[in-house]
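**Q** sequence plus the predicted model coming up.
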Amino acid sequence: MQDSLISIEMIGIMLVGVIVFLTIAGLIFVYIRKKKRFDVSKISITDIDRMSGHEFEDYLYVLLVGLGYDDTCLTKKSRDFGADLLFRDQSDQETVVQAKRITEKMGLDAVQEIYAAKAYYEAQKAIVITTAENISEPCKKLAAATHVSIVKRKELIEVIRLFKKGRIEEAQAIIEMPYEEVSYNSDLSIEEHKPQRGLIKAGEYFYRG
C-alpha cells in the first residue's frame, strides 16, 4: 500500500513538473514570437504578409528611420490625404509614401491617391511601397505619367535583405529609384462624340442645335 502511495505521489510530482515545463516553454515561445514580430531586424516578408495595413505603415516607419531617413514621420491613420509616411531622401527632397499591404494585383487607386498627396503635402517625390507582386498595366502607365515610383514586393524583399546585412546605401538606392518609364498614349482614353446633322449625343443624352 505504501509503495502504491509513493508511486501515486511520484506520478503527481512528474505531472506537475511536465505542466510547469510546458508553461515555461509556452511563455518562451510567445516571447520569441513577439520579439521577432516587433524587432524590425528580424521581420521577414512572411511576417509582413500577416500584418494589417496600419501595422505595415508602422513597420515601414521604423524601417525607413533604420535606413537613415531620420526625419521620417507618419501621417494620421485617418484623413491622411493619401500619404501614410513622409521623409526627406538623400537629395533632401520631400517624399510622400503610400504603404499598400495587399496580395492582389495593385490597381490605379494607390497612384491616384499618392499623386494627390504629393500636391497636398507640397512634396517633390511620390512613392508607393507595396507587398503586391503584380501591378496592373493602367497603374504602370499612370505612374509613368505622374512620375510616381513603385517599390514592388521583389524590391521590398531586397531592401529588407540589404537592411539586415547593413548595406544601407544599396537599400536606399532601391527606395529612391526613379519611376519606371512606360510608353502610353492618352489619346486612346478619349472618346470622340462628333455632332451629326446638328445632333449632339452622349449615352442617353442629346441636344439638337
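**A** Now that the structure is in, tell me what you want to look at.
**Q** from here on, just use CA atoms for contacts and neighbour counts.
**A** OK.
**Q** ranges for the helices of the chain?
**A** Assigned by DSSP state H, the helices in the chain fall at 2-38, 45-49, 53-66, 108-120, 137-146, 153-164, 168-175.
**Q** in contact with the closest residue to residue 122 other than its chain neighbours, which residues?
**A** Among residues not flanking residue 122 along the chain, residue 94 sits closest, at 7.9 Å (CA to CA, 6 or more residues apart in numbering). Applying CA atoms under 8 Å, 6 or more residues apart in numbering, one finds that residue 94 lies in contact with 86, 87, 88, 122, 123, 124, 125.
**Q** adding neighbour count, write those out as CSV.
**A** Shown next, in CSV, are these (neighbours: other CA atoms under 10 Å):
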residue, neighbour count
86, 25
87, 22
88, 18
122, 12
123, 17
124, 13
125, 24
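**Q** flag every buried residue along stretch 130-144.
**A** Of the residues in stretch 130-144, those scored as buried under the neighbour-count criterion (16 or more other CA atoms under 10 Å) are 130, 131, 132, 135, 139, 140, 141, 142, 143, 144.
**Q** off-centre distance for that stretch?
**A** Here the centre of stretch 130-144 is set off from its chain's centre by 14 Å, with CA atoms, centre = their mean, to the nearest Å.
**Q** ok, stretch 44-54 next?
**A** Between the centre of stretch 44-54 and the centre of its chain there are 8 Å (CA atoms, centre = their mean).
**Q** second one coming, line it up with the first:
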Amino acid sequence: MQTRTKRRIIALLFAVLGVAGTYFFSSSWELLIVGISIVGCIVFLLLSFFTPSLANRIDRMEGREFEEWLVELFEGAGYRVELTPASRDFGADLLIEDAQGYRIAIQAKRYGGPVGLEAVQQVAAAVPFYDMDEGWVVTNSTYTDAALRLAEPNRVRLIDREELLEFAREIGFR
C-alpha cells in the first residue's frame, strides 16, 4: 500500500477515534483535547489528499533542479554521481558510475514536449569526450521518432517519463 494511502487511513482512524472520544468524554478539558485532535487529523487528511505526486513535482522543476534531483535519485540507487557545470558541459549533465566501474554520461531533459534528436547527439558526443561506456538521455517526457531512430545505432539509452517514474518508485522515491 502506498504511503499516502496509509496516511489517509491513519488520519481517518484518528478522526473517528476523536469523534468517539467526544461522545464518551464530557468534561471541557477532555473535549478540548479531542477537538484539537479531530481538527489536526482533518488537516492532515486534507494535506495528504493535496500532496502533489512525484510526476507533478518533477514537471514543476526547472532544468537544473531536475538535474540535481537526478543526482539524488542515482545516488539513492547506489551510483557515484558527478554533476557537470551548468554551462559548457560538453553534452552530459551527469556522469555516473556503478559499483563495477561502468560509467554512463547522462543528458537530462526536463521538457513539456517530446525530446528531439539533439539530446541524443549531445550525449553521443559526451561519451567519448568524458571516456564513458554508455550514454543515456533521461526525461520527464517522451521522445520524437527521430530521437528514437538515432539512439539505437549510437547505443544511447532513452529513459522516458514512465521508466523514470518506475525507477524512482523502485528505489523508494515518492
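**A** Looks like it came in fine. Computed from a predicted model, the values in this text were never measured in an experiment.
**Q** adding distance to residue 30 of the first structure, write the contacts of residue 94 of the first structure out as JSON lines.
**A** Compiled in JSON lines, those are given as follows (distance: CA to CA, whole Å):
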{"residue": "86", "distance to residue 30 of the first structure": "33"}
{"residue": "87", "distance to residue 30 of the first structure": "34"}
{"residue": "88", "distance to residue 30 of the first structure": "37"}
{"residue": "122", "distance to residue 30 of the first structure": "44"}
{"residue": "123", "distance to residue 30 of the first structure": "42"}
{"residue": "124", "distance to residue 30 of the first structure": "43"}
{"residue": "125", "distance to residue 30 of the first structure": "41"}
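**Q** give me the range in the first structure that stretch 59-75 of the second structure lines up against.
**A** Taking TM-score structural alignment as the measure, the first structure aligns residues 49-65 with stretch 59-75 of the second structure.
**Q** then stretch 151-166 of the second structure?
**A** The aligned range for stretch 151-166 of the second structure in the first structure is 143-158, by TM-score structural alignment.
**Q** got it, and stretch 105-117 of the second structure?
**A** Residues 96-108 of the first structure are where stretch 105-117 of the second structure aligns, taking TM-score structural alignment as the criterion.
**Q** show me the contact partners of the matching stretch.
**A** Outside stretch 96-108 of the first structure, the residues within contact range by CA under 8 Å, 6+ apart are 49, 51-53, 56-57, 60, 82-87, 110, 114, 117-118, 121, 123, 125-136, 138-139, 142.
**Q** okay, buried residues for stretch 104-115 of the second structure please.
**A** When burial is assessed from 16+ other CA under 10 Å, stretch 104-115 of the second structure yields the following buried residues: 104, 105, 106, 107, 108, 109, 110, 114, 115.
**Q** and the end-to-end length of it?
**A** End-to-end distance for stretch 104-115 of the second structure: 19 Å, by CA to CA, to the nearest Å.
**Q** let me know the distance separating the residue nearest to residue 37 of the first structure when sequence neighbours are not counted from residue 9 of the first structure.
**A** Counting by CA to CA, 6+ apart, residue 37 of the first structure lies nearest to residue 43, which is 6.1 Å off, once chain neighbours are set aside. Distance check for residue 43 of the first structure against residue 9 of the first structure: by CA to CA, it reads 46 Å.
**Q** before we move on, the earlier item: residues of the match of stretch 59-75 of the second structure that come out buried?
**A** Neighbour counts over stretch 49-65 of the first structure (16+ other CA under 10 Å) mark 51, 53, 56, 57, 58, 59, 60, 61, 62, 63, 64 as buried.
**Q** closest to residue 161 of the first structure among the residues you listed?
**A** For these, the closest approach to residue 161 of the first structure (CA to CA) belongs to residue 63, at 11.8 Å.
**Q** please report how far the closest one lies from residue 125 of the first structure.
**A** Using CA to CA, one obtains 19 Å as the distance from residue 63 of the first structure to residue 125 of the first structure.
**Q** what sits against the closest residue to residue 93 of the first structure other than its chain neighbours?
**A** Distances taken as CA to CA, 6+ apart place residue 124 nearest to residue 93 of the first structure, at 5.9 Å, with adjacent residues excluded. Shown here is residue 124 of the first structure, whose contacts under the criterion CA under 8 Å, 6+ apart are 93, 94, 95, 118.
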